[in-house]
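> pasting a predicted model and its sequence here:
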Amino acid sequence: MGSTLFQSNGASIRLHRHDLPEGIGFGPVVAIDTETMGLLPHRDRLCLVQLSAGDGHAHCVQIIPESLGGRGADCPNLKRLLADAATIKLFHFARFDVAVLRQSLGVICAPVRCTKVAAKLVRTFTDRHGLKDLCKELLGVEISKQQQTSDWGAAELSAEQLTYAASDVLHLHALWAKLETLLIREDRLSLAQACFDFLPARGELDLLGYEDPDIFHH
C-alpha cells in the first residue's frame, strides 16, 4: 500500500492506495465524501473516499477493484473508521454517500450528519443548497467543481482531481458549525438529528429500489 503527498493552497492532501494506513486519527468528527463512476450506487463503482479531521488536511483512499490489480473492498482500516459508533461521520448529501459505502464496502455508516439536510432545514429562503454555494455564502470560500465529472476510475488520478476531491471535505467542519448555529436559532436541531439518524436506512431503501417510487409518497 503506497501513499503520495500533494500540497495545494496550504493544505496537504495524501493519497493512499487501497486503505488508510494504521494509526491515522480523525478525532470525534470526520468529514467524508466519495467519488464514483456515476450517480447510481447499485451500478457505479466507488473509486475514492476522502476524509478530513477539519484541520486543513485531507486523506484520499483510492479503491481499486481486484480486476484492475487492486484489493477492492479489502480496506479494514477504512471500514473500521466508517463503522465506528464513537465517530460522527460528516457528509454533504449523506444519502448518496452512505448508500455507496454500504453497496461497495458492506459498511453501515452511523452516526452521521449531513450539511445538505441541515441547509434545507434552515435556509428555506433559497434553493441553493449545493456545497459550492454554501461554502461561498456561509464561509466566503470559493471551491471549484471543474473536476466533478472527470474519470475517477483512472488508474492514476491527477493533482487537479485530488485537489477537487479534497475540497469537498476540507470545509465541512466549518460549514457544520455555521449550520448548527442556525439550527439552534430556528429550534430545528432535534429535527435535524432525527433526519440524520434515518439516513443510513434511507440509503438502504435507495439500494433496494425504493427511490422511485418513494414509499413515503402518497
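Here it is on my side, so go on.
> could you use CA atoms for every contact and neighbour count after this?
Noted.
> now the strands for this structure?
3-8, 11-17, 29-36, 46-52, 58-62, 88-91, 112-114 (DSSP state E).
> and those strands as a markdown table, adding distance to Arg71 and mean neighbour count?
Below are the strands of the chain laid out as a markdown table (distance: least, CA to CA, whole Å; neighbours: other CA atoms under 10 Å):
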| stretch | distance to Arg71 | mean neighbour count |
| --- | --- | --- |
| strand 3-8 | 15 | 13 |
| strand 11-17 | 9 | 20 |
| strand 29-36 | 16 | 23 |
| strand 46-52 | 12 | 25 |
| strand 58-62 | 10 | 25 |
| strand 88-91 | 24 | 24 |
| strand 112-114 | 26 | 24 |
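> all helices of the chain, in order?
In the chain, the helices defined using DSSP state H lie at 76-83, 94-105, 115-122, 131-134, 159-170, 172-185, 189-207.
> output those helices in TSV, with distance to Leu39 appended to each entry.
Putting the helices of the chain into TSV (distance: least, CA to CA, whole Å) gives the following:
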stretch	distance to Leu39
helix 76-83	21
helix 94-105	8
helix 115-122	17
helix 131-134	17
helix 159-170	16
helix 172-185	21
helix 189-207	12
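> which one of those helices lies nearest to Gly38?
Closest to Gly38 of these, according to CA to CA: helix 94-105, at 10.5 Å.
> got the buried residues for that closest one?
Within helix 94-105, the residues that count as buried by 16 or more other CA atoms under 10 Å are Ala94, Arg95, Phe96, Asp97, Val98, Ala99, Val100, Leu101, Arg102, Gln103, Ser104, Leu105.
> try this one next to it:
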Amino acid sequence: MAVHLHEEDLPEGALAPGAVAVDTETMGLITPRDRLCLVQISDGRGDEHLVRFGVGSDYAAPNLRAVLADPARLKLYHFARFDLAAIEHYLGVTAAPVFCTKIASKLVRTYTDRHGLKDLVRELLGKEISKQQQSSDWGAPELTEPQREYAASDVRHLHAMHGILVERLAREGRAELAQACFDFLPHRARLDLAGWPDHDIFSHEAA
C-alpha cells in the first residue's frame, strides 16, 4: 500500500477498472472562493493517488477529468455534495454516478446521529483514522507527511464501507430511496453553486 502524490494530473493508467473512491481538499468551505487544492482518488486495491493543484492552475488534468466523468465508473464519496460541487466548479465535469457513504449511513444507521467518516470507519471496519489535519493549509507549497496520510485515509476505506452499506440498504428496504438521493446529488451540488446552499426550495416557507 502506497500514497502517490502527483502534480496537476493523474498519470495515465494509474487506476484499475471499476469503482473509484474520491475526495477533495480545498482552502475553505465556500467553493467559488476557496480554490480546489487536492483531489484524492483510489481504485480500492491498496494505493491512494493525490493530485495536487497549485496557485493559478488551469485545472486541465485530462486524465483525472476522464476518470471522474466516466459514466461507467461508480464514484464513492463521503459527503458527496461538497466534492461534486468543487469538482464541477474547478474541473468542469460531473463526477457521477455517485454513492455517498454519509447519506447511506443516515438512511440505515438511524440508531445514531454520528455519521462522520471517523465514526463510520470505526463501527463498520473496526479501524481508527485521524482527522487532525482536516483544517490544515492545503494550499501550502509542500504537503507534510501527516497531510498526505490524512488525505489518503479519506479514500482508503470507502470501497469496504460501500459493500457493507449496500447490504444494509437492501436489508432495510431503502436501496431504491438511497439511489434516488444519489442520483439527485449532482443537481444538489449545482444548487449550491448557483446560490441556494442553505435554503430548502422544497419547503412551504416563503423565505
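The structure has been received and is ready for your questions. Small disclaimer: the values here were computed from a predicted structure and weren't measured.
> tell me which of the helices of the first structure sits nearest to Leu46 of the first structure.
Comparing the helices of the first structure under CA to CA, the one sitting nearest is helix 94-105, at 6.3 Å.
> mean per-residue distance, the closest one to the second structure?
When the second structure is superposed, helix 94-105 of the first structure averages 0.5 Å from its matched positions, counting by mean CA distance after the TM-score superposition for the first structure.
> what range in the second structure does that helix sit on?
Aligning helix 94-105 of the first structure against the second structure (TM-score structural alignment) gives residues 80-91.
> ditto for stretch 201-210 of the first structure
Mapped onto the second structure using TM-score structural alignment, stretch 201-210 of the first structure spans residues 187-196.
> centroid residue for the first structure?
Asp33 (1.9 Å; CA atoms, centre = their mean).
> translate that one into the numbering of the second structure.
Match for Asp33 of the first structure (TM-score structural alignment): Asp23.
> just checking, Ile103 of the second structure touches Ala180?
No - in this structure, Ile103 of the second structure is not within contact of Ala180 by CA atoms under 8 Å, at 11.1 Å.
> now the corresponding residue of the second structure for Lys132 of the first structure: closest residue in space, sequence neighbours ignored.
Aligned counterpart of Lys132 of the first structure in the second structure: Lys118 (TM-score structural alignment). Closest residue to Lys118 of the second structure apart from its sequence neighbours, by CA to CA, 6 or more residues apart in numbering: Ile129 at 5.9 Å.
> which residues are in contact with the aligned partner of that neighbour in the first structure?
Aligned by TM-score structural alignment, Ile129 of the second structure pairs with Ile143 of the first structure. Taking CA atoms under 8 Å, 6 or more residues apart in numbering, we find Ile143 of the first structure in contact with Lys132, Cys135, Lys136, Tyr164, Ser167.
> just the closest of those residues to Ala83 of the first structure, please.
Closest to Ala83 of the first structure, out of all of those and judged by CA to CA, is Ser167, at 23.4 Å.
> and the closest one, what's its match in the second structure?
So Ser167 of the first structure corresponds to Ser153, using TM-score structural alignment.
> what is the burial count for that match?
The number of residues packed near Ser153 of the second structure is 21, by other CA atoms under 10 Å.
> spit out the contact partners of it.
Ile129.
> repeat for the one 5 residues further on
If you count contacts by CA under 8 Å, 6+ apart, Leu158 of the second structure has them with Ala21, Gly44, Leu76, Tyr77, His78, Thr101.
> ok, now Leu82 of the first structure?
Leu82 of the first structure touches Lys89, Val107, Ile108, Cys109, Ala110, counting by CA under 8 Å, 6+ apart.
> go on, Leu84 of the second structure?
Taking CA under 8 Å, 6+ apart as the test, what Leu84 of the second structure contacts is Thr94, Ala95, Leu185, Pro186, Ala189.
> wait, the fourth one sits on Phe79?
No - with contact taken as CA under 8 Å, Pro186 of the second structure and Phe79 are classed as non-touching, separated by 11.9 Å.
> who's more crowded, these two?
More crowded of Pro186 of the second structure and Phe79, by other CA under 10 Å: Pro186, with 23 against 18.
> which non-adjacent residue is nearest the more buried one?
Using CA to CA, 6+ apart, the closest residue to Pro186 of the second structure is Leu84 (6.4 Å).
> relative to Cys100 of the second structure, how far out is that neighbour?
11 Å (CA to CA, to the nearest Å).
> okay if I get the strands of the first structure as JSON lines plus distance to Leu182 of the first structure?
Below are the strands of the first structure laid out as JSON lines (distance: least, CA to CA, whole Å):
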{"stretch": "strand 3-8", "distance to Leu182 of the first structure": "31"}
{"stretch": "strand 11-17", "distance to Leu182 of the first structure": "28"}
{"stretch": "strand 29-36", "distance to Leu182 of the first structure": "19"}
{"stretch": "strand 46-52", "distance to Leu182 of the first structure": "23"}
{"stretch": "strand 58-62", "distance to Leu182 of the first structure": "27"}
{"stretch": "strand 88-91", "distance to Leu182 of the first structure": "17"}
{"stretch": "strand 112-114", "distance to Leu182 of the first structure": "14"}
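> got the contact list for Glu66 of the first structure?
Glu66 of the first structure neighbours (CA under 8 Å, 6+ apart): Gly72.
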